[in-house]
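Student: Give me a model of this one.
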Amino acid sequence: MAPYIRSVVLEAHPSASEETVAARIEARRARAWLVEERHAPESWIVLHESILRRPIIPRDAMADQLAHIVEVASKRRIVVQVLPLETEAQPLLMGTTRLMTFSDAPPVMYTEGMYSGSGLPHLLPGGP
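Tutor: The predicted model follows:
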């Protein structure tokens, strides 16, 4: 996973210092528990087909990354889908979106872009 994370960070921040790159990689790894731990929230992940067709790292490292995705999906808490290239609507391609539901609070949609993240409870039914 490290080569892929590094490539993603460098794509978003090509002139970042090595210290900044390392900090962003560490921050991303710190969030990895969301898909790696048994008791983490369930997730639905949509990958754009371009990720498969135009890898940003060498083939062997990309194969490792895809094997990791298969491993995570096999735990049956993660649903992985691929959005085809020819799809006309390209929703939310600039970052991650999570819809989080809670038994004791209103739902929250969290979006994460290249440079920031934001919780949007006011856009959902039941939100403030």
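
Student: drop to CA atoms for contacts and neighbour counts, all remaining ones
Tutor: Will do.

Student: what's the neighbour count on the residue nearest to residue 101 when sequence neighbours are not counted?
Tutor: Take residue 101 and drop its neighbours on the chain: the residue closest to it by CA to CA, 6 or more residues apart in numbering is residue 107, 4.4 Å away. Residue 107 has 20 neighbours, counted by other CA atoms under 10 Å.

Student: likewise residue 30?
Tutor: Counted with other CA under 10 Å, residues neighbouring residue 30 total 10.

Student: follow-up on the earlier one: state the distance from the residue nearest to residue 101 to residue 78.
Tutor: Per CA to CA, to the nearest Å, residue 107 is found 19 Å from residue 78.

Student: Equivalent analysis for residue 55, please.
Tutor: Between residue 55 and residue 78 the computed distance is 22 Å (CA to CA).

Student: more neighbours, those two?
Tutor: residue 78 (21 against 14).

Student: Now the more buried one: closest residue in space, sequence neighbours ignored.
Tutor: Counting by CA to CA, 6+ apart, the residue nearest residue 78 is residue 43, at 4.8 Å.

Student: so who does that neighbour touch?
Tutor: Residues in contact with residue 43, defined by CA atoms under 8 Å, 6 or more residues apart in numbering, are 35, 77-79, 98.

Student: Kindly reformat the residues you listed as TSV containing distance to residue 18.
Tutor: What follows is the contacts of residue 43, written out as TSV (distance: CA to CA, whole Å):
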residue	distance to residue 18
35	27
77	34
78	32
79	34
98	29
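
Student: Closest to residue 47 out of the residues you listed?
Tutor: Nearest to residue 47, judged by CA to CA, of these is residue 79 at 10.7 Å.

Student: Name the nearest residue to residue 55, ignoring sequence neighbours.
Tutor: residue 62 (6.7 Å).

Student: this one next, for a side-by-side:
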Amino acid sequence: MVNIRDLDPSASPLDYYGSELRRLREEAGLKQGQLGAIVFCAASLIGQIETARKVPTRDFSERVDAALGTGGVFSRLVGLVLRSQLPTWFQAYAEMEARATYISTFQAQLVYGLLQTPDYARAVLGVRKEGNLDARVAARMERQRILEREHPPLMWVVLSEAVLHQEIGGREVMRNQLAHLLELRSREWVKVQILPFEAGAHAGLPGSFTVLRFEDDPDLIYTEDFVQGHMTANPQALREGSLRYDHLQAAALSVEDSAARIARVMEERYGDHPGPDGRAVA
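Tutor: Reported below is the predicted structural model:
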């Protein structure tokens, strides 16, 4: 077992979080089990978080803040902790994504991370057995908090129709994911278009990409290969990416027709169908 006294609070956001949790818990005169009882978790979880062996959730952090009267210390720290769980090469992009005022993305194979449900994200991230899956899913969900801001970024997403048919996590997970895409219609700052199969050859054949635009900083274009991601503000790359995106938007179904296509695939491919015993299979 890791000795909390051996932890270096400056080693990582997770280590700092753990050391602060222990310090403030002891200042409050509480044992791990006593704090666990207050925030409805086991004493062992408190111990694992204090020794940086478990990544805290936002819900846990909010409950600890209330229990210890910290004024929101852990609710603020948990964002840094969760961001540190992202792949090192992706952290710079996540930081820029959070600062963007306009996000336009084309996705050829997967739902864009900011629009994924937790179960869909878990299925995607679980393909490679690397690190703590719960922590990586929590980190992806943390990214989505930018959509809950008072002034969220404007977001325009073009998805290949293949994304709707690629079954990730099973039929129920896919049905819920597509339902979530339909629910996003209530957010006027998020628009989703589907690039249909009948579009044939299109400007997105080279692969997925994202363009980030800012109020005061140069625009960026982001792409990924199977190793890592690449960001650039190169004017020629931005011009090419913007032109390709314009062509993709023009070839895609309208926002309204895209919603109809999503709903149709959701029902036809992932809806209720009778099983061998005649009962509905979700």
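
Student: re earlier: to which residue of the second structure is the residue nearest to residue 101 of the first structure aligned?
Tutor: In the second structure, the residue paired with residue 107 of the first structure according to TM-score structural alignment is residue 219.

Student: if we can go back for a sec, which of the contacts of residue 43 of the first structure are retained in the second structure?
Tutor: Among the contacts of residue 43 of the first structure, the ones whose aligned partners also touch in the second structure (both residues aligned by TM-score structural alignment, their matches' CA atoms under 8 Å) are 77-79.

Student: from the middle of its chain, how far away would the longest helix seen in the first structure be?
Tutor: Taking DSSP state H as the criterion, the first structure has its longest helix at helix 59-73. Offset of helix 59-73 of the first structure from its chain centre (CA atoms, centre = their mean, to the nearest Å): 14 Å.

Student: can you give me the strands in the stretch 1-150 of the second structure?
Tutor: 102-107 (DSSP state E, counting those that start in this stretch).

Student: Need the counterpart of the residue nearest to residue 55 of the first structure in the second structure.
Tutor: The equivalent of residue 62 of the first structure in the second structure is residue 174 (alignment by TM-score structural alignment).

Student: how many neighbours does its match have?
Tutor: Residue 174 of the second structure, neighbours per other CA under 10 Å, totals 23.

Student: Check whether it really touches residue 120, as I assumed.
Tutor: Yes - the pair residue 174 of the second structure / residue 120 is scored as a contact, 7.2 Å apart, by CA atoms under 8 Å.

Student: Now do the shared contacts for these two.
Tutor: residue 168.

Student: Help me confirm that residue 206 of the second structure is found in a helix?
Tutor: No - counting by DSSP: H, G, I helix; E, B strand; the rest coil, residue 206 of the second structure is not part of a helix but coil.

Student: Count the neighbours of it for me.
Tutor: 8.

Student: ok, how many other residues are close to the closest residue in space to residue 33 of the first structure that isn't next to it in sequence?
Tutor: The shortest distance from residue 33 of the first structure to any residue other than its chain neighbours is 7.0 Å, reached at residue 40 (CA to CA, 6+ apart). Residues near residue 40 of the first structure, counting by other CA under 10 Å, number 13.

Student: Tell me the spacing between the residue nearest the centre of the second structure and residue 49 of the second structure.
Tutor: Geometric centre of the second structure, nearest residue: residue 140, 2.9 Å, by CA atoms, centre = their mean. To residue 49 of the second structure, residue 140 of the second structure is 20 Å away according to CA to CA.

Student: Could you do residue 68 of the second structure as well?
Tutor: To residue 49 of the second structure, residue 68 of the second structure is 16 Å away according to CA to CA.

Student: Same question for residue 92 of the second structure.
Tutor: Residue 92 of the second structure is 25 Å from residue 49 of the second structure, by CA to CA.

Student: Between the two, which has more neighbouring residues?
Tutor: Counted by other CA under 10 Å, residue 92 of the second structure and residue 49 do not tie: residue 49 has more neighbours, with 19 against 15.

Student: Which residue is the nearest non-sequential neighbour of the more buried one?
Tutor: residue 18 is the one closest to residue 49 of the second structure (CA to CA, 6+ apart), at 5.5 Å.

Student: And that neighbour, what's its match in the first structure?
Tutor: Aligned counterpart of residue 18 of the second structure in the first structure: none (TM-score structural alignment).

Student: So what's the residue count around residue 18 of the second structure?
Tutor: Look at residue 18 of the second structure: counted by other CA under 10 Å, it has 27 neighbours.

Student: contacting residues for residue 58 of the second structure?
Tutor: 75, 78-79.

Student: Now with 7 Å, please.
Tutor: Contact analysis of residue 58 of the second structure by CA atoms under 7 Å, 6 or more residues apart in numbering lists 75, 78.

Student: Repeat that for residue 90 of the second structure.
Tutor: residue 229.

Student: corresponding residue for it in the first structure?
Tutor: For residue 90 of the second structure, no residue is aligned by TM-score structural alignment.
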